[in-house]
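Trainee: Sharing a sequence plus its predicted fold:
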Amino acid sequence: MGLLERPGERSGVVQPGLPVLPPGTERHPVPGGGSRAVRLAPGDEVIVVDREGGQRGELLAFGRDGAADAGLIGARADIPADGLRAALLASRSGRAVADVLSRAGCDLADARAVALHGPESRVGDSVSFTAQSDALVVLAAPGGPMAPEAQDTPTDLILYVRRANARNTGLHLPPDPLADALIDHQINPGEAFVYEVPAGAYIQILDVQGRECSDFQAFSARSIDRGTAREVDPTATRSMTGSIYPMPGLHSKYWNTDLEPLVEIVQDTCGRHDTFGLACTARFYEDMGYPGHVNCTDNINAALDPYGIAARGGWPAINFFFNTQLDDTHAIATDEPWSRPGDFVLLRALTDLVCVSTACPDDIDPANGWQPTEIQLRTYRDTERFARSIGWRKIPEDDVQDTRETGFHEAFARHTRDFVEYQGYWLPNSFPNVGTLGEYWACRDKAAIMDLSPLRKYEVTGPDAEQLMQLCATRNVAKLAVGQVVYTAICAEHGGMIDDGTIFRLGAHNFRWIGGSDDSGLWLREMAETHGLNAHVRNSTDQLSNVAVQGRLSREILSEVFWTPPTQPTVAELGWFRFTIARIGGYDGTPVVISRTGYTGELGYEVFCHPRDAVTVFDALWEAGAAKGMQPLGLAALDILRIESGLAFAGHEFDDQTDPFEAGIGFTVPLKNDVQFIGRPALETRKASPQKRLVGLELDGNEVPAHGDCVRLGRVQVGVITSATRSPILDRTIALARVFVDHAAEGTALEVGQLDGHQKRLKARVVPFPHVDPTKSRAKGNYD
């Protein structure tokens, strides 16, 4: 049966971001290792879907008397509920379920569960049951912490409930409040709502149905009392943050013209808002031929009138969820919002405020998806604590996830507050006490440690695992030995790159894929299903945190920290692109997997562990490394290192329109063998008739071009900058660029165009790359 939701579709327009469930159907995701409780009425159908395959489930049903009775759903309990009992202790969702069970008087002591799915279940396998009477059902997706050398990662189950008496009408109900709400008010389309918020309190503006805009304005209450109302000002905010609009993180505040911060954004699940145009006005509708149309500006004027704030013809506002952008001709364009049902922004008041929020009535263009709907406004006490977060979805249909902290976050947070969002996680950008250049030189001269936990890990197992990896990777996977790692590309049929990454071979039928994004893991799973292969592809990203220790002293540092059994190579024995299984200190120490890999061009290693052990691993490495001059390394310094070393970065050197040859990693496509993989025919054609090539550039001046700057020969564009930096070790500006092959010869004089591409030119010439250490002697451990 698979997942029940389908992309929304209307008049031939498919909208995956607005999934539609069958009438009367509810969806309750159950995280791997977690659980979920739902109440049933007679006739309700329960459907449990194994989302990634290979995940066992335990289902219990409790009657009104609190006794477990699988007969309530027409089933028979056949196993002890040990997995559920463990799940109740191991996760936040489990603790919430335990509270529900306790309040319902349910007895788990001798409860037995219905066993669902298991190691052989396929992606999308489902089982269903029908409630015979009132019941409380609990579903667990059992699984404990995965050891770094194991592949038993717990994954999600989806619990659907198809109600016998359908209660939903296709409209979404507001999600539960984030905490006890002080104000919980529905703003209907064409209305404005004014409210007061004390300093430190929180404001949640929630799009209930999706694709609806909400104007927001906030005034300093003190300024109103003085008779000189000061509100959030778009120009001041842009000037202070250096961005079109603030986002959670360091640059999160909205300012007034007195340069006083009024509010800061704490959470944002949408991430796409207006670029500070006016709230809709009477004049806008008049000019469109709709005189008298209700509008947000007039509504704001009416709401603020009791506060003595003068009316305006157009109110500047923060228009959350309104999708506007500047096109290439500098015209402001608008389209449907990106917001999905339940998306919200959470703000914190930095001073006492008077605020106004609207639900936009615009029904004459795509601004509200052509159908204005309600906005939910909630406020919370200043004693609540909410983590900073930017919403993350692997694919548009997915439930939103908060930006997470890696297992190593606590350890790196001792050294910096400069964290940026990266692929759904907070990662250090720089370490002010060291500085980006200090971090860089530590890696070049001694050693550096960095958090790379957001790399996506997928466990590929089963009798056809090798066949699947051979089908999807451009390398000859059959030649990969147990304990070996290979860097490869994964391509689509047309030859464009889906991702690059590394394959670890853990056994005859056991592989671990580590890539830059979930796209490649989802592609592997899709290809396994498409080709009917008996292979499981399960996400283990949250079971494996990893740091990289890079630099000429990295081997020495790791050798002091880790013990390996006689059946595994020591750190000193570990060859390039090999991995070993080790422990901190000795036989009973914390387990890790260590690979001799990296992203800096230096001798280096990556250390993988379970997130619960991450701080222990960091502390052991820091104790050994700090005495040798090891420093923490952030993303800013890493970017310099990888550009100098000619290492590809997704969205810069490659995307799904770029093949591995054009991305500068043609060595990952050995076409001399006869191994057939997805995209091979297209790559053979592309290699025989190349159009573009990745080259190195040296620039004469000190200015660093930006990604996307044009590369020109005279007035004609012949390429584009993919990455550029000022190289500290070379003391010159360097770049990677993709240019037409006719202009890719070493020594070719080119120019990088800025401004409009013609008014300003940076003189450059084609040089070999990598710019630093082209023979990779440093990565091989051969230092002068």
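Mentor: Yes, it's here. Numbers count the residues shown, from 1 in each chain.

Trainee: drop to CA atoms for contacts and neighbour counts, all remaining ones
Mentor: Will do.

Trainee: And the helices in this protein, which stretches?
Mentor: 82-90, 92-103, 221-226, 234-241, 282-287, 296-304, 409-413, 436-445, 465-472, 518-530, 554-561, 614-626, 635-644, 680-688 (DSSP state H).

Trainee: Columns mean neighbour count on top of those, output as a markdown table?
Mentor: Below are the helices of the chain laid out as a markdown table (neighbours: other Cα atoms under 10 Å):
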| stretch | mean neighbour count |
| --- | --- |
| helix 82-90 | 20 |
| helix 92-103 | 17 |
| helix 221-226 | 14 |
| helix 234-241 | 18 |
| helix 282-287 | 14 |
| helix 296-304 | 21 |
| helix 409-413 | 18 |
| helix 436-445 | 21 |
| helix 465-472 | 22 |
| helix 518-530 | 19 |
| helix 554-561 | 20 |
| helix 614-626 | 19 |
| helix 635-644 | 22 |
| helix 680-688 | 16 |
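
Trainee: want to try a markdown table for those, with distance to Gly575 as columns?
Mentor: Converted to a markdown table, the helices of the chain look like this (distance: least, Cα to Cα, whole Å):
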| stretch | distance to Gly575 |
| --- | --- |
| helix 82-90 | 38 |
| helix 92-103 | 41 |
| helix 221-226 | 65 |
| helix 234-241 | 47 |
| helix 282-287 | 68 |
| helix 296-304 | 66 |
| helix 409-413 | 29 |
| helix 436-445 | 20 |
| helix 465-472 | 23 |
| helix 518-530 | 27 |
| helix 554-561 | 11 |
| helix 614-626 | 20 |
| helix 635-644 | 21 |
| helix 680-688 | 30 |
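
Trainee: Got another one to weigh against that:
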Amino acid sequence: MEESRKTPLTDWHAANGGKMVVYAGWEMPVQYEGLVAEHNAVREQAGMFDVSHMGEVLVEGPEALAYLQKLLTNDFSAMVNGEILYTMMCYPNGTVVDDLLVYRYESDRYLLVINAGNVDKDVAWMQEQAAGYQVSLTNQSSETGELALQGPLAEEVLQLLTDTDLSEIGFFHFRDHVAIAGVQCLVSRTGYTGEDGFEVYTPWNELEKVWVAIMEAGASKGVKPAGLGCRDTLRFEAGLPLYGHEISDSITPLEAGLGYFVSLKKEDFIGREVLAQQKEQGPPRKLVGFELIERGIARSDYEVLLNGEKIGFVTTGYLSPTLNKNVGQALVDRQKVAGAETLEVQIRNKQVKAKIVKLPLYRKRTKARG
């Protein structure tokens, strides 16, 4: 069995009450004092996540833009320096290799931030598709540390540690060479929780210094370390997809309701033909939200039925800490669910009734600057 990897903060987590699990091959904290307390801290004050397991790939060269236009679903032609775009990388059949963020430094230099469990697969796919382009790819994952400070007080707390005016970093923008607690960092403002917040990228061996400084600066304001458990409940409430659940190598972006990030105006990109056909005809499946009317919790992969007939499966389900309701998302047959107001979820040996609800389940109360 392969030994699990450690982030620069693994020892800190263990020493500060982190309940450690192996996730995507990494030793990570799933929670500290408890999922609900950490979830609520992010919604009401701020929480901080170790996300050093994420992958970072630098794409450089005179044909970097042309390469990304072919490789990815979004359109990067109008992107400006310091901007970030969310996108998907698809196979020719339209299903998803990964979802990722693209940071533009210059027209010939971009940073791609990819999911932890997909790094090796993604880099191999990117290298394969780079053939014929004047472009170089550098996997910087093992030398880059990253934390995410999320919540209404994120800016106020982080501002205590830098002379850079963080209010000038707009939503889905970033700035490089920002000194945080004396460490040169890249700071972005995206988030994966439904709240305002920042990602801070550091050299691998400098991350703990920045982490500890933020924890100390935020202690009096209720900032808590937060684990993978509430990271999932937060993103789920906000309707943000997780690879392997709402999107995967068997699900297309259009089925997942992510058509906004698929630019069919582009002449060509990998998967375009299938996705254009799905756009025209309607995807075979669609993602719906639901709230259980009867007792139970819907877990990932549970069968979803309509009038006793299987029509799909649960992608994610929880007792929502914010809503205090048993809710979920399911990928279901689009035509069969049309007009339906309720469905059933197979929970063990019982079919539990649920009403279909609008997504996302939660919209943030704080306004990130555009």
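Mentor: Received it, and whenever you're ready, just let me know what you need. Computed from a prediction, not measured in an experiment: that's the story for all the values here.

Trainee: Give me the TM-score for this pair.
Mentor: Their TM-score after superposition, calculated using TM-score structural alignment, normalised by the length of the second structure, is reported as 0.95; 365 aligned residues with a Cα RMSD of 1.6 Å.

Trainee: ok, which stretches of the stretch 401-550 of the first structure are strands?
Mentor: Ranges of strands in the stretch 401-550 of the first structure, per DSSP state E, counting those that start in this stretch, are 404-405, 419-422, 425-428, 448-451, 456-461, 485-491, 497-507, 510-515, 536-539, 545-550.

Trainee: Switch those over to CSV; also include distance to Asp268 of the first structure and mean neighbour count.
Mentor: Compiled in CSV, the strands of the stretch 401-550 of the first structure are given as follows (distance: least, Cα to Cα, whole Å; neighbours: other Cα atoms under 10 Å):
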stretch, distance to Asp268 of the first structure, mean neighbour count
strand 404-405, 13, 20
strand 419-422, 12, 18
strand 425-428, 14, 23
strand 448-451, 24, 26
strand 456-461, 23, 26
strand 485-491, 32, 24
strand 497-507, 27, 22
strand 510-515, 26, 23
strand 536-539, 25, 26
strand 545-550, 25, 27
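
Trainee: Distance to Leu159 of the first structure for those strands - can I get that in a markdown table?
Mentor: Below are the strands of the stretch 401-550 of the first structure laid out as a markdown table (distance: least, Cα to Cα, whole Å):
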| stretch | distance to Leu159 of the first structure |
| --- | --- |
| strand 404-405 | 24 |
| strand 419-422 | 30 |
| strand 425-428 | 27 |
| strand 448-451 | 34 |
| strand 456-461 | 23 |
| strand 485-491 | 33 |
| strand 497-507 | 31 |
| strand 510-515 | 28 |
| strand 536-539 | 19 |
| strand 545-550 | 28 |
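
Trainee: Which one, of those strands, ends up nearest to Glu26 of the first structure?
Mentor: Closest to Glu26 of the first structure of the strands of the stretch 401-550 of the first structure, according to Cα to Cα: strand 536-539, at 24.6 Å.

Trainee: Who's the closest spatial neighbour of the aligned residue in the second structure for Ala724 of the first structure, skipping the chain neighbours?
Mentor: When the second structure is aligned by TM-score structural alignment, Ala724 of the first structure is paired with Gly317. Closest residue to Gly317 of the second structure apart from its sequence neighbours, by Cα to Cα, 6 or more residues apart in numbering: Gly328 at 4.0 Å.

Trainee: any idea what the one you found aligns with in the first structure?
Mentor: With TM-score structural alignment as the criterion, Gly328 of the second structure matches Ala735.

Trainee: What count of nearby residues applies to that match?
Mentor: Counted by other Cα atoms under 10 Å, the residues lying close to Ala735 of the first structure total 28.

Trainee: now swap in Ser250 of the second structure and tell me
Mentor: As a burial measure, Ser250 of the second structure scores 12 neighbours (other Cα under 10 Å).

Trainee: I figured it hits Val96, correct?
Mentor: Yes. Ser250 of the second structure lies in contact with Val96 (Cα atoms under 8 Å); the separation is 7.2 Å.
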